[in-house]
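Trainee: 3D, please:
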Amino acid sequence: MPGIMDIKRKIKSVQNTQKITKAMKMVSAARMRKAEEAMNDARAYANKIYELCCNMAEKVDSESHPFLAQKAEVKNICLAIITSDKGLCGAFNSNVLKKTTAFIKEHEGKNIKFVMVGKKGNDAFGKRGYEVLEKYITFGGRITYEEAGEIGDKLVDYYLNEEVDEIYTIHNEFKSTSVQVGKVTKVLPLAFEAPEVAAADGAVDYIYEPKADVLLKEIMPRYINFTVFFAVLESIAGEHGARMIAMDNASRNAGDLVRKLELQFNKARQAAITTEILDIVNGAEALNG
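Mentor: All right, here's what the predicted structure looks like:
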């Protein structure tokens, strides 16, 4: 059995760790609220620009537009992997890494290239011999639309220069504070599904100036940039939610461990007291004898 002082040091160490996990939980809770607000504010714009692009895509020849034309043969695929820069967030990053591994197996024989958004994804796949086109690992859990636009512009350039035939993003979709689900989204070439419209209203018909095909060339890069931006916002909100839950569980586990160590400490102290009493009694009997 460990000595009393050893157990006392362990209790102190676990209590110090518990203070850190509780503080990290509070920080993550505050950051998650801000990240969730930013994500919800962006959702309306994301839905509207998607609806607008769907409408314009129906009015142009998809085969003649570089963003809509489906490739006859796909050889090179680019994966934009969105993970966190830091750990201590449970299974948050492993969800994305598992989705990525499954995607690679499903597309065996294709040349997979990566754009890394987040340090953890780069650590996992950057050292396995895959070609990494770009690295964005310094956001630190924050991103602006301009920064996301740089990523989107790079993806568009790689696609238009025919360095890749398809582009996908893999990130955690924010469902709730405790639920983040790995999601694979095809970015290019775009394949829109017509938005649901109430039968009484009929199909939405816009009047475009200039023509839809000209406007589409201007809108598409913005749509792609905002798709990347919204995916990163979802990932950031999910990261803070996952870290908050992980730190709450760690604090609870630390509390349980402290209680077990305190029980062990009390037993050791009682055993030491009993031993001392026996030594005193035996010494007294020896003197009397």
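Trainee: going forward, measure contacts and count neighbours with C-alpha atoms only.
Mentor: Noted.
Trainee: what helix or strand is the residue nearest to D248 when sequence neighbours are not counted located in?
Mentor: Nearest non-adjacent residue to D248, counting by C-alpha to C-alpha, 6 or more residues apart in numbering: K25, 6.2 Å away. Using DSSP states H and E, K25 maps to helix 4-57.
Trainee: which helix or which strand is home to K186?
Mentor: strand 179-188.
Trainee: what do you get for A80?
Mentor: strand 76-82.
Trainee: F114 belongs to a helix?
Mentor: No: if the criterion is DSSP: H, G, I helix; E, B strand; the rest coil, then F114 is strand and not within a helix.
Trainee: what sits against it?
Mentor: By C-alpha atoms under 8 Å, 6 or more residues apart in numbering, the contact set of F114 is C78, L79, A80, I81, Y130, E131, V132, L133, E134.
Trainee: could you also give me the structure for this second sequence? I'd like to compare it with the first:
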Amino acid sequence: MPRAHLPREKPNREQKMAVGNIKTIRTKIRSIGNIKKITRAMEMVSAAKLRKVQERLMAVRPYASKIAEFLTGLAGRVQNLDFPLFKARENVKRIGVVLVMGEKGLCGSFNSNMLRFFNDFQKKHPQPLDLTAIGKKTVDTARKIPLTPVDSYVALKTDVTFGEIQGWTNKLIASFIEGKVDEVWVLYTEYVNAVTFRPRAVKFLPVQTEKKEGGKEEGSGDYEFEPDPAQILATLIPRYVQTTFHRLLLESMSSEHAARMNAMHNATDNAKDLVTSLTLIYNKARQASITKELLDIVGGAEALKG
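Mentor: Alright, predicted model coming up:
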């Protein structure tokens, strides 16, 4: 005797939507999981680059501080200080600005904060400016402002050499001495620690000598100089300018890598949370789908009995 079979019902619209939703959620979970792997890898790469630049920064900082102190002490011993890089101009008609931003994106608000800081700087200094753009994002931003840089460097490497630094600073020094600009400012991001970094503007030229209270220059200890302080000062000033510029670049590069590391860490955490949330939704949808199928089977069996 042939066995009776329950006619197979076609899936209704709700069942199709449920299956479709499950597939969509599964695809999203897979996609977000892949993104999480990428952001995690980028976080690790940024952390490695940060350590490398940070080591160089920690080595340069004390040297730059000591050379600045020594320069100030020497300047206090030279009578009638007559060096072009020390001479402040009363009427500042044009300024040179070195804007240091990032080489790449995906570093949170690092570049946007620097751009906002640059806009505020322009409001405080309405004079015409000659822009030197350092970093690919700086060059891209200058095109949008629009502002044509007089000079630009887009390949800011982690292992930037002192020879490259010397080439850049020589151009800035020449621009100042020749009277093309009356001041040179560097806008960069100061590195405090892995989670704290802030935009800064430092007057790069003319060279500033700090004084203690009472008018005595800092660092002017009891030394005997051979040759005389003026000759040493003539050699020391360019080295001071180069070292300071090198430090400022390392500060900014450290800040960029730290900002990207933090941004990728946050992105990885957000991806984990999203995968957890979607997995919960997927399990509930899957459970509801299975429950509905079981109810349909039970209902069909009851219909056969009847």
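Trainee: closest one to K48 of structure 1 out of the contacts of F114 of structure 1, please.
Mentor: A80 (23.4 Å; C-alpha to C-alpha).
Trainee: what's the match for R40 of structure 2 in structure 1?
Mentor: Using TM-score structural alignment, the equivalent of R40 of structure 2 in structure 1 is K22.
Trainee: next, count neighbours for the closest residue in space to that match that isn't next to it in sequence.
Mentor: Take K22 of structure 1 and drop its neighbours on the chain: the residue closest to it by C-alpha to C-alpha, 6+ apart is S251, 6.2 Å away. If you count neighbours by other C-alpha atoms under 10 Å, S251 of structure 1 ends up with 23.
Trainee: likewise for Q18 of structure 1?
Mentor: The local packing of Q18 of structure 1 (other C-alpha under 10 Å) involves 21 other residues.
Trainee: same question for K127 of structure 1.
Mentor: 10.
Trainee: aligned partner of it in structure 2?
Mentor: Per TM-score structural alignment, K127 of structure 1 is aligned with K144.
Trainee: what angle do the strand holding A80 of structure 1 and strand 179-188 make?
Mentor: 150 degrees (axes from the mean of the first three to the mean of the last three C-alpha atoms, to 10 degrees).
Trainee: that older thread, you'd agree the residue nearest to D248 of structure 1 is up against M244?
Mentor: Yes: between K25 of structure 1 and M244 there is a contact under C-alpha atoms under 8 Å: 4.6 Å.
Trainee: which one's more surrounded, these two?
Mentor: M244 (29 against 24).
Trainee: that one matches what in structure 2?
Mentor: Alignment note (TM-score structural alignment): M244 of structure 1 maps to M261 of structure 2.
Trainee: any figure for the gap between the residue nearest to that match when sequence neighbours are not counted and D296 of structure 2?
Mentor: Excluding the flanking residues, the one nearest M261 of structure 2 by C-alpha to C-alpha, 6+ apart is E43, at 4.7 Å. According to C-alpha to C-alpha, to the nearest Å, E43 of structure 2 and D296 of structure 2 sit 49 Å apart.
Trainee: ok, and the most crowded of the contacts of F114 of structure 1?
Mentor: Of the contacts of F114 of structure 1, with other C-alpha under 10 Å as the count, A80 tops at 29 neighbours.
Trainee: which residues touch it?
Mentor: F114, V115, M116, V117, I167, Y168, T169, I170.
Trainee: about what we covered before: packing partners for the host helix or strand of the residue nearest to K22 of structure 1?
Mentor: Assessed by DSSP H and E, S251 of structure 1 sits inside helix 212-288. Where contact means 3 or more C-alpha pairs under 8 Å, 6 or more residues apart in numbering; DSSP states H and E, helix 212-288 of structure 1 is packed against helix 4-57, strand 76-82, helix 92-106, helix 145-160, strand 166-176, strand 179-188.
Trainee: mean deviation, that helix versus structure 2?
Mentor: Taking mean C-alpha distance after the TM-score superposition for structure 1, the mean distance separating helix 212-288 of structure 1 from the aligned residues in structure 2 is 1.8 Å.
Trainee: the match of M244 of structure 1 reaches C107, doesn't it?
Mentor: Yes: here M261 of structure 2 reaches C107: they are 7.4 Å apart, a contact under C-alpha under 8 Å.
Trainee: and E276 of structure 1, what's its match in structure 2?
Mentor: Counting by TM-score structural alignment, E276 of structure 1 lines up with E293 in structure 2.
Trainee: measure C107 of structure 2 to N113 of structure 2 for me?
Mentor: 11 Å.
Trainee: those two - which one has more neighbours?
Mentor: C107 (20 against 15).
Trainee: which position in structure 1 pairs with the more buried one?
Mentor: Using TM-score structural alignment, C107 of structure 2 lines up with C89 in structure 1.
Trainee: sec struct for its match, please.
Mentor: coil.
Trainee: residues contacting it?
Mentor: Counting by C-alpha under 8 Å, 6+ apart, C89 of structure 1 has contacts E239, H240, A242, R243, M244, I245, A246, M247.
Trainee: what's around G221 of structure 2, how many residues?
Mentor: 12.
Trainee: what's it aligned with over in structure 1?
Mentor: G221 of structure 2 maps onto V204 in structure 1, by TM-score structural alignment.
Trainee: quick one: that match from E147 of structure 1, how far?
Mentor: Separation of V204 of structure 1 from E147 of structure 1 (C-alpha to C-alpha) stands at 33 Å.
Trainee: out of the contacts of C89 of structure 1, which is most surrounded?
Mentor: E239 (32 neighbours).
Trainee: OK, contacts around it?
Mentor: S84, C89, F92.
Trainee: I'd assumed Y168 was in contact with A231 of structure 1.
Mentor: No: contact criterion C-alpha under 8 Å: A231 of structure 1 and Y168 do not qualify, at 11.4 Å.
Trainee: neighbour count: these two, which is higher?
Mentor: A231 (22 against 19).
Trainee: mind listing what the corresponding residue of structure 2 for the more buried one touches?
Mentor: In structure 2, the residue matched to A231 of structure 1 (TM-score structural alignment) is L248. Contact analysis of L248 of structure 2 by C-alpha under 8 Å, 6+ apart lists Y188, T189, E190.
Trainee: ok, now R94 of structure 2?
Mentor: Q127, P128, L129, D130, K180, V181, D182, E183.
Trainee: mean distance, the strand holding A80 of structure 1 to its aligned residues in structure 2?
Mentor: Looks like 1.1 Å for strand 76-82 of structure 1 (mean C-alpha distance after the TM-score superposition for structure 1).
Trainee: what angle do that strand and helix 92-106 make?
Mentor: 170 degrees.
Trainee: any idea of the angle strand 76-82 of structure 1 forms with strand 166-176?
Mentor: 20 degrees.
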